[in-house]
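>>> coords please:
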Amino acid sequence: MTKWTAADLPDMTGRTVVVTGATSGIGLITARELARAGACVVLAVRSVARGQAVADTFRGRTEVRELDVADLASIRRFAAHWSGAIDVLVNNAGIMAVPLSRTADGFELQLATNYFGPFVLTNLLLPHITDRVVSVSSQLHRMGRTHLRDVADLTGRHRRYNATAAYNDSKLNLMLFSTELQRRLAASGSPARSLIAHPGIAATNLASRSAAGKVTRVLGFLFNDAEHGALPSLYAATQDLPGNSYVGPSGPGGLKGHPEVRRPAAAALDPSAAARLWALTARLTGTGADLPAAA
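Predicted coordinates for the structure are as follows:
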């Protein structure tokens, strides 16, 4: 089977792509390669100065805009100032296994960054999105749990904090959001589609505090480097794939290799849980109610 690489990217001239968290790791490589392929790439980042320093190293058209996906006010400002079409939104920004802290909105920081932020950003930008949304998840969604009794349970206030468990939960939530988004887009007749990518285990700064990060430092040859870790995102952002495609590395366990369409955990495909999660999140964030559920 042909091994797909960034050299196989199609011509992206005339297309606009927004990439969150584009100043390092997989997000930086995703933005760099899409710009090289001809897209106008908007780096949506917390630090404009750092984003501009990164963008200055790229070939192609770029723009840098301030966005903190953990802050709902920042997301609303970003969306309010957007005009024109977005061909592809890449929800890449994420954090992993950080100490407990809460955002200004009262959300645990990992859930805010990895789940609530993409949910709100996508829904607010949806009127502009013409082609697809790519959300970057993790194979660790398979170890996540849904917490759907009420909004306080969803935000983590009913349970003791565990950094690894919170990360896993946030990525399962993102999977459920992505699959439910596809159902709602299809039901509404929208031409846009929702896809999911995961990098396997990639040697990036994201995992530096986690057990996975320690393993990659010792056994790095078993896992993807950042360049290969970005390939599933690039593949999902550019190839002719149906909605709800789950793209990850082709190797055993989806840990390493070139991109191909895989199958997520059954829990990520549960339409009842996804609809419940959407409804609770819409109540918490005040967004998402405009896109009705599928019958």
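
>>> alpha carbons only for contacts and neighbour counts from here, please
OK.

>>> which strand of the protein spans the most residues?
The residue-count maximum for a strand in the chain (DSSP state E) belongs to strand 129-136.

>>> and that one, what does it pack against?
strand 86-91, strand 193-197, helix 231-238 (3 or more Cα pairs under 8 Å, 6 or more residues apart in numbering; DSSP states H and E).

>>> mean neighbour count, those: which tops it?
Ranked by mean neighbour count, these are led by strand 193-197 with a mean of 28 (mean count of other Cα atoms under 10 Å).

>>> could you point out which element follows that strand?
Scanning forward in sequence from strand 193-197 by DSSP states H and E, the next helix or strand is helix 211-219.

>>> pull out the buried positions in that next one.
213, 215-216 (16 or more other Cα atoms under 10 Å).

>>> again with stretch 106-118
Buried, per 16+ other Cα under 10 Å, within stretch 106-118: 107-118.

>>> and this one, please, so the two structures can be compared:
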Amino acid sequence: MSDFLVPDQTDRTWLVTGANSGLGLETSRMLAAAGAHVVMTARDAAKGRAAAEEVRVGLGGRGSVEVAALDLADLASVRALAEGWERPLHGVVANAGIMMVPQGRTVDGFELQLGTNHLGHFALVNLLLPHVADRVVSVSSALHKGPPLDFDDLFLERSYSPGRAYQQSKLATLLFTAELQRRLGASGAAVRATAAHPGYAATNLQSHHAVPLMNTLMAVGNRVVATSAEEGARPSVMAATYDLVGGTYVGPSRLGGLRGAPAPASRSLEAADDGAARRLWDVSEELTGVGWAL
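The predicted model follows:
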């Protein structure tokens, strides 16, 4: 994997969500090392500052980083960041996420995984879009494959399953990318929407499962099967910096998408459903109060 090269990012500003650990930290590190200025967002300010300092130490004079507070489970926090943004922005990497956590609600009353992984990013991207010059990258998962969205029970109030909640939140991420790209293309904007998934990368994402036994099993998997967070971030960085057609989905190219060099990846038929993508967009606008910005 040493042959993975990041195109020069000098004079470009990127915003990366969930940047204090795991994939977000490594994505920030790679972009900054290529010369970018990276705004590393974190819900916990102290963890964000520690992560930013870790990145700075290894830059060797190239690139720069700063920290911004952002809680995607709170639309007030999303609006505060976006409304205070007054600079050009090359792109956004919508990376932050939670995985298979116990049933819960965001500050605004949304199911926690859909609210954090999709709705928070939906609002953030649309609010920042007038500043974005080139790219919006949304991080999904190979685990998006499964049943279609249940628009009659998006918050899974009838029967909550941590795995189903995660699957539909990552399916929503790909449907959002598809509809965002359609709208960008129709408006004539130069911005492109792409998506990525990390394969099986060892991060702290796997340590908060609603079933304690699964945390133990995932810890074993992280040691035996998973790649590093750095390798898992490469699809996101490719989706952000390579000259790709809008709508491209990038993931590891070996072992069924679990690991290997990043390359265009396949998505499920449910993730390619244009009707579902448009319907989800309308529902997301209604839920968040944030509409199309261009």
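
>>> so after superposing, what's the score?
The TM-score (TM-score structural alignment, normalised by the length of structure 2) is 0.92; 284 aligned residues with a Cα RMSD of 1.7 Å.

>>> hmm, back to that, can you redo the buried residues of stretch 106-118 of structure 1 as JSON lines with distance to Leu140 of structure 1 and secondary structure?
As requested, the buried residues of stretch 106-118 of structure 1 are arranged in JSON lines below (distance: Cα to Cα, whole Å; DSSP: H, G, I helix; E, B strand; the rest coil):
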{"residue": "Phe107", "distance to Leu140 of structure 1": "21", "secondary structure": "coil"}
{"residue": "Glu108", "distance to Leu140 of structure 1": "18", "secondary structure": "strand"}
{"residue": "Leu109", "distance to Leu140 of structure 1": "18", "secondary structure": "helix"}
{"residue": "Gln110", "distance to Leu140 of structure 1": "14", "secondary structure": "helix"}
{"residue": "Leu111", "distance to Leu140 of structure 1": "14", "secondary structure": "helix"}
{"residue": "Ala112", "distance to Leu140 of structure 1": "17", "secondary structure": "helix"}
{"residue": "Thr113", "distance to Leu140 of structure 1": "16", "secondary structure": "helix"}
{"residue": "Asn114", "distance to Leu140 of structure 1": "13", "secondary structure": "helix"}
{"residue": "Tyr115", "distance to Leu140 of structure 1": "14", "secondary structure": "helix"}
{"residue": "Phe116", "distance to Leu140 of structure 1": "18", "secondary structure": "helix"}
{"residue": "Gly117", "distance to Leu140 of structure 1": "19", "secondary structure": "helix"}
{"residue": "Pro118", "distance to Leu140 of structure 1": "18", "secondary structure": "helix"}
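
>>> of all those, which two lie farthest apart?
Using Cα to Cα, the pair of these lying farthest apart is Glu108 and Pro118, separated by 14.5 Å.

>>> shouldn't Arg43 of structure 2 be in contact with Asp74?
No - Arg43 of structure 2 is not in contact with Asp74 according to Cα atoms under 8 Å; the separation is 10.1 Å.

>>> residue ranges of the strands in structure 2, please?
According to DSSP E, structure 2 carries its strands in the segments 13-16, 37-42, 64-69, 89-94, 132-139, 192-196, 249-254, 259-264.

>>> how much does the longest one stray from structure 1?
This points to strand 132-139 of structure 2. Compared with structure 1 after fitting, strand 132-139 of structure 2 deviates on average by 0.4 Å (mean Cα distance after the TM-score superposition for structure 1).

>>> for Gln103 of structure 2, give me its contacts.
If you count contacts by Cα atoms under 8 Å, 6 or more residues apart in numbering, Gln103 of structure 2 has them with 111-112, 160-162, 210.

>>> counterpart of it over in structure 1?
Using TM-score structural alignment, the partner of Gln103 of structure 2 in structure 1 is Leu100.

>>> Leu269 of structure 2 too?
Aligned partner of Leu269 of structure 2 by TM-score structural alignment: Ala266.

>>> what's around that match, how many residues?
Residues lying near Ala266 of structure 1 (other Cα atoms under 10 Å) number 8.

>>> mean per-residue distance, the longest helix anywhere in structure 1 to structure 2?
Criterion DSSP state H: the longest helix present in structure 1 is helix 163-188. Following the fit onto structure 2, the mean deviation recorded for helix 163-188 of structure 1 is 0.5 Å by mean Cα distance after the TM-score superposition for structure 1.

>>> that helix vs strand 193-197, what angle?
For helix 163-188 of structure 1 against strand 193-197, the angle by axes from the mean of the first three to the mean of the last three Cα atoms, to 10 degrees is 160 degrees.

>>> which of the residues in helix 163-188 of structure 1 are buried?
Under the neighbour-count criterion of 16+ other Cα under 10 Å, helix 163-188 of structure 1 has 163-186 buried.

>>> next: stretch 147-157 of structure 2.
With burial defined by 16+ other Cα under 10 Å, the residues of stretch 147-157 of structure 2 counted as buried are 148-149, 154-156.

>>> export the helices and strands packed on strand 129-136 of structure 1 to CSV and tack on distance to Ala274 of structure 1?
Formatted as CSV, those follow (distance: least, Cα to Cα, whole Å):
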stretch, distance to Ala274 of structure 1
strand 86-91, 18
strand 193-197, 14
helix 231-238, 21
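
>>> between those, which one is closest to Ala39 of structure 1.
strand 86-91 (9.6 Å).

>>> what's the matching range in structure 2 for the closest one?
Per TM-score structural alignment, the counterpart of strand 86-91 of structure 1 in structure 2 is residues 89-94.

>>> mean shift of the matching stretch relative to structure 1?
Stretch 89-94 of structure 2 versus its aligned partner: 0.6 Å mean (mean Cα distance after the TM-score superposition for structure 1).

>>> so how far is that stretch off the chain centroid?
How far stretch 89-94 of structure 2 lies from its chain's middle: 10 Å, per Cα atoms, centre = their mean, to the nearest Å.

>>> next: stretch 213-232 of structure 1.
Distance, centroid of stretch 213-232 of structure 1 to centroid of chain: 18 Å (Cα atoms, centre = their mean).

>>> stretch 135-152 of structure 2 too?
11 Å.

>>> likewise for stretch 158-176 of structure 2?
Remark: stretch 158-176 of structure 2 is offset 14 Å from the chain centroid, using Cα atoms, centre = their mean.

>>> next one: stretch 198-214 of structure 1
Centroid displacement of stretch 198-214 of structure 1 relative to its chain, using Cα atoms, centre = their mean, is 15 Å.

>>> same question, stretch 248-257 of structure 1
On the basis of Cα atoms, centre = their mean, stretch 248-257 of structure 1 sits 18 Å off its chain's mean C-alpha point.

>>> okay, and that stretch goes to which residues in structure 2?
Aligned using TM-score structural alignment, stretch 248-257 of structure 1 spans residues 251-260 in structure 2.

>>> pull out the buried positions in the matching stretch.
For stretch 251-260 of structure 2, a neighbour-count test (16+ other Cα under 10 Å) marks 251-253, 257-260 as buried.
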